[in-house]
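*Asks:* Predicted model and sequence below, questions to follow.
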Amino acid sequence: MTITVALAADPPPQALLNQFTEKTGITVNWLTLPWDDLQAKISEAATAKAFFADATNVDWSRVGELGELDWFYPLEDRLDVDAMRAEVPQLESFTKDGHVVGIPYDASYLVTTVNTEHFANAGITTMPTTIHQYTEDLRKIKKAGVVTYPLSIPFAAAEGLSTYWYQTTNAFGGTVLDELGAPQFASPDSAGHRAARWMVAAFQEGLVPPGNIDLADQQAQRTQMARGQVASTFADYSGVVGSLYESLIDSSVPGRVQYLMTPGVSGPAQNISNPDGIGIPRQAQHPEAAASFIDWFTSAAVQEEMAGLGDPRLAWAAYTLPSHVSSVEKMATSGKLAGGPEIAGMLKTSRPVFPQGAPTWYPQFSRAVFTNLHDAATGSITVDQAMKAVAATATELSGGA
């Protein structure tokens, strides 16, 4: 029997996939597609009720849509998901109306990164734990001339700006939507409104490079944080210290960038999760075999092999961080994970952007978020106008108009 697995990543080593075949007798046909093309293919196949893959991507942002449309099998019927919950905290991001749509195969959450050398050169000896102190420290770095623009915020009208705002809203102590999808950020004293004001004020004050108005998140990582051009990114990506900033090829700051517990209003805040998952489309030809693959692929033992904790021949170059807490802790203990203890602790307490699951209308909502925040940064509208516009979109989409 052969199953088709479609993800937006090159396949793991064939030697690793061969282990699954030897164990189960199931051969894996791996299909790689760019993320946007993959999402389109998933939707097209489901709409046409046509076969596309036996197992494929379930992105955290599409859980609400995929669950509402019933395009994927509920995995609690085929896997022991309850046994995973303590070990895989980001499983919550893939639950819709009590049904598990996908299983996270990596861990991804938003974190704060800092160039410790830049902070030290500005005379900062104690790292900030609150947003107020963090902002004051950035001003000190700028005033001392360590770098001209100490903070990276990707203000391009793209998804990365939305997720940056979600994490900042969380740091200010609030949520984006309630369980019914109603906006929680329209009021000026709300966390989301304050987060937007802080981001835009940082840009207009000159803490953020002017060119960031059209810079996307990964561009900012590679051209700014990895090159020592800025001192910090408030909402960066987990695993990026080891995968990029420690690189002797792609970075000029090895050994200088660390994770910082994300500053909050009165102390460190939790971290918002945005992981990738894998699930079984309703049109799968071999759903039981696909479930066997997912069970194997998302197991702690296999994730540790993919992360490079075992035979080097089985390590997966495209893999960043296991979804199992114990696996991340093993990486930290082994010294194979930059900032290991910090990143493991953040995984344990990471939480979904939308505890009730991303709404079915998430793409339209995110577009409203990043478009209006971008416009507020340019000065074409005020932050209050931006937040009211996003709130109006959410209200209309959620049926609350």
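*Replies:* All right, it came through fine. Residues are numbered from 1 along each chain as shown.

*Asks:* When you work out contacts or count neighbours from here on, use the C-alpha atoms and nothing else.
*Replies:* OK.

*Asks:* Break down the protein into its strands, ranges please.
*Replies:* Assigned by DSSP state E, the chain shows strands spanning 2-7, 27-32, 55-59, 95-96, 99-100, 103-104, 110-115, 151-152, 232-237, 257-260, 272-273, 276-279, 351-352.

*Asks:* Same list (the ones you listed) but as TSV, adding mean neighbour count and distance to Glu87.
*Replies:* Below are these laid out as TSV (neighbours: other C-alpha atoms under 10 Å; distance: least, C-alpha to C-alpha, whole Å):
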stretch	mean neighbour count	distance to Glu87
strand 2-7	21	23
strand 27-32	16	26
strand 55-59	25	19
strand 95-96	22	16
strand 99-100	18	16
strand 103-104	30	11
strand 110-115	24	19
strand 151-152	27	33
strand 232-237	26	21
strand 257-260	24	22
strand 272-273	28	15
strand 276-279	25	15
strand 351-352	21	14
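
*Asks:* So which of those strands is nearest Val302?
*Replies:* Closest approach to Val302 among the strands of the chain (C-alpha to C-alpha): strand 103-104, 13.3 Å.

*Asks:* Dump the strands of the chain to a markdown table, plus distance to Gly181.
*Replies:* What follows is the strands of the chain, written out as a markdown table (distance: least, C-alpha to C-alpha, whole Å):
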| stretch | distance to Gly181 |
| --- | --- |
| strand 2-7 | 29 |
| strand 27-32 | 34 |
| strand 55-59 | 19 |
| strand 95-96 | 13 |
| strand 99-100 | 19 |
| strand 103-104 | 24 |
| strand 110-115 | 22 |
| strand 151-152 | 30 |
| strand 232-237 | 23 |
| strand 257-260 | 31 |
| strand 272-273 | 18 |
| strand 276-279 | 22 |
| strand 351-352 | 14 |
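
*Asks:* and Tyr362, which of those strands is closest to it?
*Replies:* Tyr362 sits nearest to strand 55-59 of all the strands of the chain, at 11.6 Å, using C-alpha to C-alpha.

*Asks:* Put this next to the previous one:
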Amino acid sequence: MRTQSRRRPRRLLAATAAGTLLAPLLSGCWAGAGGTGSGGDSINVLMVNNPQMVELQKLTADHFTEKTGIKVNFTVLPENDVRDKISQDFANQAGQYDVATLSNYEIPIYAKNGWLRELGPYTRKDRAFDQRDILPPMRQSLTGEDGKLYGEPFYGESSFLMYRKDVFEKEGLTMPEKPTWRQVADLAAKVDGAQKGMKGICLRGLPGWGEVMAPLTTVVNTFGGTWFDKDWKARLDSPEFEKATRFYVDLVREHGESGAAQSGYAECLNNLTQGKTAMWYDATAAAGSLEAAKSPVKGKIGYVPAPVEKTESSGWLYTWAWGLQKSSRNPDKAWKFISWASSKEYEELVGEKTGWSNVPAGKRASTYDNPRYREEAAAFQGVMRAAISDARPRDPGVQPRPAPGIQFVGIPEFTDLGTRVSQEISAAIAGRQSVESALKKSQKLAEKISEEYEGR
């Protein structure tokens, strides 16, 4: 147990936490408050480049701007890049962007720092938006410590295992209804090479706390590991954490995609869609793209719950949501965009334009009651909703946790810690170091957080 004299005062800890989120400001070029910002009848939106977001960008001019007269200027970036840019603008309260895609990890932290505008007053006035229709896990995850609402979900997700039903059938293999990770590894070996250029499984290996660490941490949870125990002692050197990490690294190295250390969500989605892999463990949101009308694997994919070992379930809980910057020059117009992008109306639009299986689901109860959605998304909607309902963000493993989160630890320092640990894990996946070496370095990083939090 570390002595009290080694712990930093809480005021210094708060500064450290803010510094973690502000770290991107110290590197690269930043325009600061001199940026263009929004104004008049336009708003600026910064968002991640996931397929559902790209579709939103395509539909906005004809179906939102045409109706409201509000022009939306989009900046669309990959996940790691968009997180850096959002933290720059919101931490500085520069107001360059009115709205940004934030997750249920960032929103409570940003709200506590005073970077977001409360959305409750808007939802109470905007009865057509129907806030009560938003699924309770999503509402709760976007609420600050003060009990106020600071985000609206664009889509919600958990995680599950996706696999090529036709390939399994051809190989005489059966996917268990609730697979274990050991069973998945065995199946990955058997379907590796089932078709020319096809690998057994795709797993994220790209550095980033929201990339490789998201699926890996769910594996750690169900193998019995944890980042920190209830007393904030770092546990990355525990046998359970090492066993889970070694299992993940070995699986992706032996039967995973080529270039795994540089593969994230987008690359794995492409691999499964293009027939380069037989299985993929990742976000339930991917199903909409896989079952889209023009998808080459539409109707060929099976969906089962996230694999487990020691826990009953292991799927994560996540939402890409809209956050409204407190310093926005156009908050009312920004809300009109948010309310449209997260509305039943927008889901109807996507359903009519691109097919109901492709709607940004996982956020509204009414979506799962819609007969058109239930019919077109029949392959995955039941497994998807169950995964969201079964997610346990405050109790995801086999031991008590000091902070909420399934695929992350809900503290400001995790962005830096998770990213640095991810770099070590990715290096192990690339074969540049051993898992033992990666975790030894990672444990030292986590111990610095322990020193700050122990005794709380």
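*Replies:* All right, it came through fine. What you see is a predicted model, and the numbers here were worked out from it, not measured in a lab.

*Asks:* Quick check: TM-score for this pair?
*Replies:* Overlay of the two chains. TM-score (TM-score structural alignment, normalised by the length of structure 1): 0.79; 385 aligned residues with a C-alpha RMSD of 3.8 Å.

*Asks:* returning to that earlier point: out of the strands of structure 1, nearest to Ala40 of structure 1?
*Replies:* When those are compared by C-alpha to C-alpha, strand 55-59 sits nearest Ala40 of structure 1, at 11.4 Å.

*Asks:* in structure 1, which helix has the most residues?
*Replies:* Scanning structure 1 for the helix with the most residues, using DSSP state H, yields helix 362-378.

*Asks:* Compare that helix with structure 2 and give me the mean distance after superposition.
*Replies:* Following the fit onto structure 2, the mean deviation recorded for helix 362-378 of structure 1 is 2.0 Å by mean C-alpha distance after the TM-score superposition for structure 1.

*Asks:* And that helix, what's buried?
*Replies:* Buried residues in helix 362-378 of structure 1, defined by neighbour count with 16 or more other C-alpha atoms under 10 Å: 362, 365-378.

*Asks:* between these, which is closest to Glu396 of structure 1?
*Replies:* For these, the closest approach to Glu396 of structure 1 (C-alpha to C-alpha) belongs to Phe365, at 10.1 Å.

*Asks:* residues touching the most centrally placed residue in structure 1, list them.
*Replies:* Central residue of structure 1 (C-alpha atoms, centre = their mean): Asn274, 3.1 Å from the mean position. By C-alpha atoms under 8 Å, 6 or more residues apart in numbering, the contact set of Asn274 of structure 1 is Trp60, Ser61, Ser93, Ala107, Ser108, Tyr109, Leu110, Pro352, Val353.

*Asks:* Over to Asp178 of structure 1?
*Replies:* Counting by C-alpha under 8 Å, 6+ apart, Asp178 of structure 1 has contacts Gln184.

*Asks:* Could you measure from Val409 of structure 2 over to Asp229 of structure 2?
*Replies:* From Val409 of structure 2 over to Asp229 of structure 2 the distance is 11 Å, taken as C-alpha to C-alpha, to the nearest Å.

*Asks:* And Ala403 of structure 2, by the same measure?
*Replies:* 10 Å.

*Asks:* Can you give me the distance of the residue nearest to Tyr122 of structure 2 when sequence neighbours are not counted to Gly95 of structure 2?
*Replies:* Closest residue in space to Tyr122 of structure 2, ignoring its immediate chain neighbours: Trp335 at 7.3 Å, by C-alpha to C-alpha, 6 or more residues apart in numbering. According to C-alpha to C-alpha, Trp335 of structure 2 stands 15 Å off from Gly95 of structure 2.

*Asks:* distance of Ser264 of structure 1 from Val328 of structure 1?
*Replies:* Residue 264 of structure 1: Gly, not Ser. Distance of Gly264 of structure 1 to Val328 of structure 1, given as C-alpha to C-alpha: 24 Å.

*Asks:* which one of those two has more residues nearby?
*Replies:* Neighbours were counted for Gly264 of structure 1 and for Val328 using other C-alpha atoms under 10 Å; Val328 has more, 26 against 22.

*Asks:* correct me, but that one touches Leu321?
*Replies:* Yes. Using C-alpha atoms under 8 Å, Val328 of structure 1 is in contact with Leu321, at 7.0 Å.

*Asks:* all helices of the stretch 151-300 of structure 1, in order?
*Replies:* Secondary structure of the stretch 151-300 of structure 1 (DSSP state H, counting those that start in this stretch): helices at 159-171, 191-205, 217-223, 240, 287-297, 300-306.

*Asks:* aligned partner of the residue nearest to the centre of structure 1 in structure 2?
*Replies:* In structure 2, the residue matched to Asn274 of structure 1 (TM-score structural alignment) is Tyr318.

*Asks:* hang on, the earlier thing: out of the helices of the stretch 151-300 of structure 1, deepest packed?
*Replies:* helix 159-171 (a mean of 25; mean count of other C-alpha atoms under 10 Å).

*Asks:* Could you tell me which other helices and strands that helix packs against?
*Replies:* Applying 3 or more C-alpha pairs under 8 Å, 6 or more residues apart in numbering; DSSP states H and E, we find helix 159-171 of structure 1 packed against helix 191-205, strand 232-237, strand 272-273, helix 362-378.

*Asks:* Please state the offset of the third one from the chain centre?
*Replies:* So that's strand 272-273 of structure 1. Computed by C-alpha atoms, centre = their mean, to the nearest Å, the chain-centroid distance of strand 272-273 of structure 1 equals 6 Å.

*Asks:* What of the second one?
*Replies:* In terms of C-alpha atoms, centre = their mean, the gap separating the centre of strand 232-237 of structure 1 from the centre of its chain is 11 Å.

*Asks:* Then the first one?
*Replies:* Relative to its parent chain, helix 191-205 of structure 1 has a centroid offset of 21 Å by C-alpha atoms, centre = their mean.

*Asks:* just the longest one next, same as before
*Replies:* Averaged C-alpha coordinates place helix 362-378 of structure 1 at 18 Å from its chain's average position (C-alpha atoms, centre = their mean).

*Asks:* Just send the helices of the stretch 151-300 of structure 1 back as TSV, with distance to Val81 of structure 1 too.
*Replies:* Listed next are those as TSV, based on distance: least, C-alpha to C-alpha, whole Å:
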stretch	distance to Val81 of structure 1
helix 159-171	27
helix 191-205	33
helix 217-223	33
helix 240	28
helix 287-297	10
helix 300-306	14
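
*Asks:* wait, which of these is closest to Ile141 of structure 1?
*Replies:* Here helix 191-205 is closest among the helices of the stretch 151-300 of structure 1 (C-alpha to C-alpha), at 13.5 Å.
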